[in-house]
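1. Sequence and computational prediction follow.
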Amino acid sequence: MYLSFIVMIVLGAIVIGRAFYIQTVEGKFWSRMGDSLHLKYMPLEAERGTIYSEDGNMLSTSIPIFDVYVDFGADGLREKGGKRFKENVDSLSIYLARLFKDKTSAAYKKEMQLAYKNEDRYYTLKKKISFVEYAQLREFPLVKQGRNKSGFIIDPRDKRINPYVLLANRTIGLSRDNATRNVGIEQSYDSVLRGTSGQRLMRYIAGAYMPVEGAELEPENGKDVITTLDTYMQDVAENALMKMLVGNNSLHGTAIVMETATGKIKAIANLGQLKNADGTVQKDQAGNSIYAEDLNYGIGKATEPGSIFKLATLLSLLEDKYVTKNSLIDCEGGVKQFYGLKIHDTHPNHVLTVKDAFAASSNVAFAKMADQYYHAQPSKFIEHLHHLRLDTITGIDITAASGRPLIKKPANRSWANTTIPFMAHGYEELVTPLHMLMLYNAVANNGKMMKPYLVNSFREYGADIKTIHPQVVVEKICSDETLAQLKECLQAVVDSVHGTGHKILFDSAYAIAGKTGTAVTALNNKGYNKGNKIYQASFIGYFPANQPKYTVAVVIQNSNESKLVYGADVSGTVFKEISDRIYGRFLGSKKFITTSVDTTKYNYYGMKNEWGSIFNTLKLPYKDSAGGGYWRSTTMQNNAAVLKTTAYTTTGTAIIPAVIGMGLKDAVYLMENKGLKVMATGRGRVLNQSLPPGAAFKKGTTITLFLN
């Protein structure tokens, strides 16, 4: 007993001594430790900067969203036995149910009463509400009494949106919570856009961290980024490309517009077929493939370029003085064997000048010339390609990991006797469309190769704080003599009757110079046999040819179901639409008057009473041959208007109306009155609609209208 008593006294003394030591000697340390467990600073994100187009439109911006929490342990909410909460919970529940429409007022009341009973200190009421919803919430019963009395805590943060949705989406990029997964400009200029985070003191109470009011270190907001993109040009490029891809059932394509003198990228459209989880192509209700900006094909996808590469071969031959544009070359009927492999021309040719061989895009002619002059000295040809930066990354200010070029060297294991002949007309090398665009732009720019770039400046509070200037990467790609011959050959592609671009591009109000290309590629890497062989169609050129302002590259990968496959028919058509619209908007000064007297091909659509008002004002005779209904199409015949009933416009019927030719206001009015949800892209009148007229539909179906 004595021994036990002594042990207890000793243990008690140790406990008291230890407590005294902790309280006096280590007291400050443990006090700080206790505070650190209950208080800590958490990052307060800065407002991310906005990305603008050169013409001042928002391309990517942040909008505020709000998370709503309630501190049911707040003193003001629980005083007087919770009188304030009990008096307002019914009306607050009704208002919340009306605003969010996700629960009944009874469900909201039950949840809040349970949270009040449990004294939840950081109860999540609603997340990601909009500013409009937040503004209404602030006026609700109880909430409007303020944070201390209501317990309501509003936590604001930003949500990133692209107001133009599809427009240059892949180039502008995506901003994610994890910045390492960003793409495009959002990735490359993340350090500029994101700003500097602040800090907010948070207190740990009842299992959750709550902000300490007034204990914040404000963040420094991000800078705005002003791009080189022009929204009109981007819209034109995207619509022209989309129209060809949908109409020709192509796999994917890109269209890039570069300002010749500076290297600014004014537009870059990248569209590819969307795939389902099982790898099949997504289709709309009309059976057309659905396209979106899934990959930056213009910058990030290196392919065998085909005949557009002949410009590099021609430059090498001219610069080395082996040929001139007037030298004669025998194309041997369009078929020739090179070391056991045949090279073919699309059309049989015999003796042509170098200029005509370039205009007619003779594969045999360029393979023969390259083999004759560079077979024994391949490094000389490769040096020219290096000087033209075709083996070097472009340096554009967004990353594209797969966009590295591949130009074979004689030391490569895959080098063979056939390499030079095939490289000469665009095979056995990999380059991106942007690489080829830089070369063509250098020719248009009198031999000066510009670095392509996408950002003009950084801006803070409306003032530029840094400006990015054009940069020359090659001062002179060739001699003036060679340059003059190159320009003449490029213009012959369009102007010459036998030029591959003549049929599509010659009939213009301005001069165009460029080159077509049609490269044979393997579908899904299954080989080049007939069943898997598909074609990549290209056209790169500049306009106006005598004083170039813009250089445009269009490269489209066709499918084995595409009706059109050749460079001029596919990419040349897209180029023509883009150049026509840019020229008409920015460069054209002449007023063109149509000489046609037959105006029946011009059809316009709208409401009957509006047509009557227009024709009466113009004192133009018109005849309404339709009778009932509100909607009319009109044609001109013998200087008089004829109004007719349009198809599928009867109100209330569950079939898709025909709105092609209408203005957007009328088209949206008609579609929405029938119960359709409308999305629109482009400007002007409706050029196409994603769902065919006359088809049945369910209420709430989304239809996309393409305007041009």
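-> Happy to help now that I have it.
2. make it CA atoms for all contacts and neighbour counts henceforth
-> Fine.
3. can you map out the helices along the stretch 201-350 of the chain?
-> 231-248, 297-300, 310-319 (DSSP state H, counting those that start in this stretch).
4. Show me what the longest one is packed up against.
-> Judged by 3 or more C-alpha pairs under 8 Å, 6 or more residues apart in numbering; DSSP states H and E, helix 231-248 is in contact with strand 252-259, strand 265-273, helix 573-582.
5. Take this one as well and set it beside the first:
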Amino acid sequence: METKKEILIRTYLVFMVLVLVCLAVLGKVAYIQLAQGKYWRSMADSAHIRFESIAAERGTIYSESGEVLSTSVPEFDIYIDFQADGLIEKEGQLYHQYADSLAIGLAKLFKDRTVKEYKKLLDKGFRSKDRFVLLKRKISFADYEDLKKLPLVKLGKNKSGFIAVVRMKRLYPYKLLANRTIGIARENNKVGLEKKYDQYLGGTDGKRLVRYIAGGAGVPIEGTDREPQDGSDVVTTLDVNIQEIAQQALQKMMVENEALRGTCIVMEVKTGKVKAIANLGRQSDGNYWEDYNYALSASEPGSTWKLVTLMAVLQDKKVTLNSVVDLEGGRWPVAGQVVFDSEVHGMHQATIQQSFEKSSNVGMAKLTYYHYGNKPAEFLQHLHNWRMDSITGIDLPGESRPSIYKPGSRHWSNTTLPWMGFGYNLTITPMHTAMLYNAVANGGRMMKPYVVNALLKDGKIVQQYEPVVLNAQIADREVIAQVRQSLEGVVLNGTGRGMKTEAYTFAGKTGTSLVADKGITYADKMYQSSFAGYFPANDPQYTIVVVIRNKAHAAKFYGASVAGPVFREVADRIYATHLFKQPQVQPGKADSTSFQLYARQQTLKKLAGFFGWRMSDSSANSMVALFENSAGKGKVLRSADKQDAAMPPLQGVGLKDALAVCEEKGLMVTVAGRGKVVAQSILPGTPISKGQTIHLQLN
């Protein structure tokens, strides 16, 4: 019995000892975790060292004339290591010496905390000996340079503990302007030129050894860097001024018509350079944004496609422009369906040119049906030769492939070909339309559209991109002359007759098509308005294509009334700023040239005195005056008529005088350059209204 009792006592003692040992272990764990946890985690983190990538500086994207469209700028996250040698030696003598002045400097620099708040933040970190205290995120390079001049910080990071972690931020100075074309350089979702030229812009990353400290943050170890190779720069064909013109004109019409989406393309005729691509989509809040590159999105083109039909029958010599076609009053039954002309006209006998100018669906459908019905491959071969069945190859990502039905496919029927004649039963992109019309403007020479001129490395060209000819002659020269005559006829006599201007001539084709895609049917009465053309008609310099998708049942939807005004505004302003040449008068020579000069009265009187002009002066005390020279009246200086609603000529006038004239007219002014006015976005003689914006280009 005694033996059993002794064994139990020993067992209880062992058990109690084990319990006490366990409690001691748990207590030590809790002490280490709670009281010493930060210290030991810091020690563990300090032992964690690994190589990390150093991001290369991404290249810059420029406009053709050198404006920065997209670039990378450094941003800095600022941390403080309160266990830096300079802060812990001599019981923190350096810290106590500079803490107050440092807090004053930080408050003055960043203006986000008071001096007292910064001092409190610094003291807390110093007392706790924290190794990686965040002071400020995303400060600019300029602020970083100022920070390095502050007390304590200027002693260097080993003494001050200040650590800067740099990252590159992508900056787009022009915001919305050409946003979808330039693109976005997101980590895993790049678009536009940022995506297409990523391998050149991105460069080659470097490496460095990083020691991880408390909180899991990494501190670079000096002397271990393998320097990155920065990316190349991209010089585009884009013209910022033309891009702004296209963007403003497109947005104005889309807002007015509450349109869903739209695009405006401007192409240089001789080269195929794309000078502007504006893309706008209506957002859920009613605002517009460059949310998608609609210039590269395929849809049924509608009546702008009729150029293809006309050119095909002329090239195959099946008709002439004077051949007659019966328009059936605008309604033609064929293969169990009915072709309708969009506008009721009641015409029957019409020439091919008249049919094209009036944009008759019946006329174009009959041309394809009667001349290619038994041999559709002949018509389709033209589409292949003119590259309407393949991508344009423009150097932008995301271009939609055209859809052209062929005999034998499940989509082919007896109505496919006649409907193709006026732009249905096929899809192409607005860029295809621009490429085709540009070829006609270029005398039949089809150029590949492109948006990048060159790649630069350290300011030197490493890759030059030249214009590419896709088809040296898409049709006989006499055929090109005939279709150009017909395109001019559209503006003079046809559906675009309300668009013409006296300042210059242009040629083009209107388009109005019902939309049926992505859950939308023709019954929804959603129209796509378009206009494709070039100017000046006698010596084409620019091709412009405008395509706007309207809301369902829009009150205004015809191509001439929706897309046409956008074309005109863009063409007017390009002509005024890039092509229009003001006749120059050489002072001091006796001549009978009639001219006018608007400026401040004092400027005009100084000019008259300098050149010895004798003139009749009735300008009184007017700030802005008008100098006129004519054979009948001689030289006259008079007050400018404030009520005159026409734009005066400003070429050759200095900026102060130009601003005075524009202010007198109630105009808003934007200016580029220095010196004297060489171009104005509103042509002389054009009607103006108060609050309208004019752009002045100085020399």
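-> On my side now, so go ahead. Treat the numbers as computed from the prediction; the structure is a model and nothing was measured.
6. Superposed, how do the two chains score by TM?
-> The TM-score (TM-score structural alignment, normalised by the length of structure 2) is 0.78; 591 aligned residues with a C-alpha RMSD of 3.4 Å.
7. how about the helices and strands packed on helix 231-248 of structure 1 in a markdown table, adding distance to P693 of structure 1 and mean neighbour count?
-> Formatted as a markdown table, these follow (distance: least, C-alpha to C-alpha, whole Å; neighbours: other C-alpha atoms under 10 Å):
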| stretch | distance to P693 of structure 1 | mean neighbour count |
| --- | --- | --- |
| strand 252-259 | 27 | 27 |
| strand 265-273 | 23 | 27 |
| helix 573-582 | 26 | 22 |
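8. need these in a markdown table with distance to R157 of structure 1, can you?
-> Shown next, in a markdown table, are those (distance: least, C-alpha to C-alpha, whole Å):
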| stretch | distance to R157 of structure 1 |
| --- | --- |
| strand 252-259 | 35 |
| strand 265-273 | 31 |
| helix 573-582 | 40 |
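9. Could you find the counterpart of G333 of structure 1 in structure 2?
-> Counting by TM-score structural alignment, G333 of structure 1 corresponds to G329 in structure 2.
10. so that match makes contact with E343?
-> No: counting by C-alpha atoms under 8 Å, G329 of structure 2 stays clear of E343, with 10.3 Å between them.
11. Neighbour count for the two, which is higher?
-> Counting neighbours by other C-alpha atoms under 10 Å for G329 of structure 2 and for E343 shows that G329 has the greater number, 16 against 13.
12. tally of neighbours for the residue nearest to the more buried one when sequence neighbours are not counted?
-> Take G329 of structure 2 and drop its neighbours on the chain: the residue closest to it by C-alpha to C-alpha, 6 or more residues apart in numbering is G346, 4.0 Å away. Per other C-alpha under 10 Å, the neighbour tally for G346 of structure 2 reads 11.
13. same check, this time on E481 of structure 1
-> 11.
14. With S616 of structure 2 instead?
-> S616 of structure 2 has 14 neighbours, counted by other C-alpha under 10 Å.
15. again, but for A46 of structure 1
-> A46 of structure 1, neighbours per other C-alpha under 10 Å, totals 20.
16. helix/strand/coil for it?
-> For A46 of structure 1, the assignment made with DSSP: H, G, I helix; E, B strand; the rest coil gives coil.
17. and stretch 533-541 of structure 1, which stretch of structure 2?
-> With TM-score structural alignment as the criterion, stretch 533-541 of structure 1 aligns to 525-533.
18. Onto which residues of structure 2 does stretch 469-484 of structure 1 map?
-> Stretch 469-484 of structure 1 maps onto residues 466-481 of structure 2, going by TM-score structural alignment.
19. Name the nearest residue to the corresponding residue of structure 2 for D67 of structure 1, ignoring sequence neighbours.
-> By TM-score structural alignment, D67 of structure 1 lines up with D77 in structure 2. Leaving aside its sequence neighbours, D77 of structure 2 sits nearest to R137 (C-alpha to C-alpha, 6+ apart; 4.3 Å).
20. Alignment lookup: the one you found to structure 1.
-> Aligned partner of R137 of structure 2 by TM-score structural alignment: K127.
21. Isn't that match up against V68?
-> Yes: using C-alpha under 8 Å, K127 of structure 1 is in contact with V68, at 6.0 Å.
22. Those two: who's more crowded?
-> Comparing K127 of structure 1 with V68 by other C-alpha under 10 Å, the one with more neighbours is V68, at 19 against 14.
23. Mean per-residue distance, the helix or strand hosting the residue nearest to D77 of structure 2 versus structure 1.
-> Secondary-structure assignment from DSSP states H and E places R137 of structure 2 in strand 133-139. Following the fit onto structure 1, the mean deviation recorded for strand 133-139 of structure 2 is 1.3 Å by mean C-alpha distance after the TM-score superposition for structure 1.
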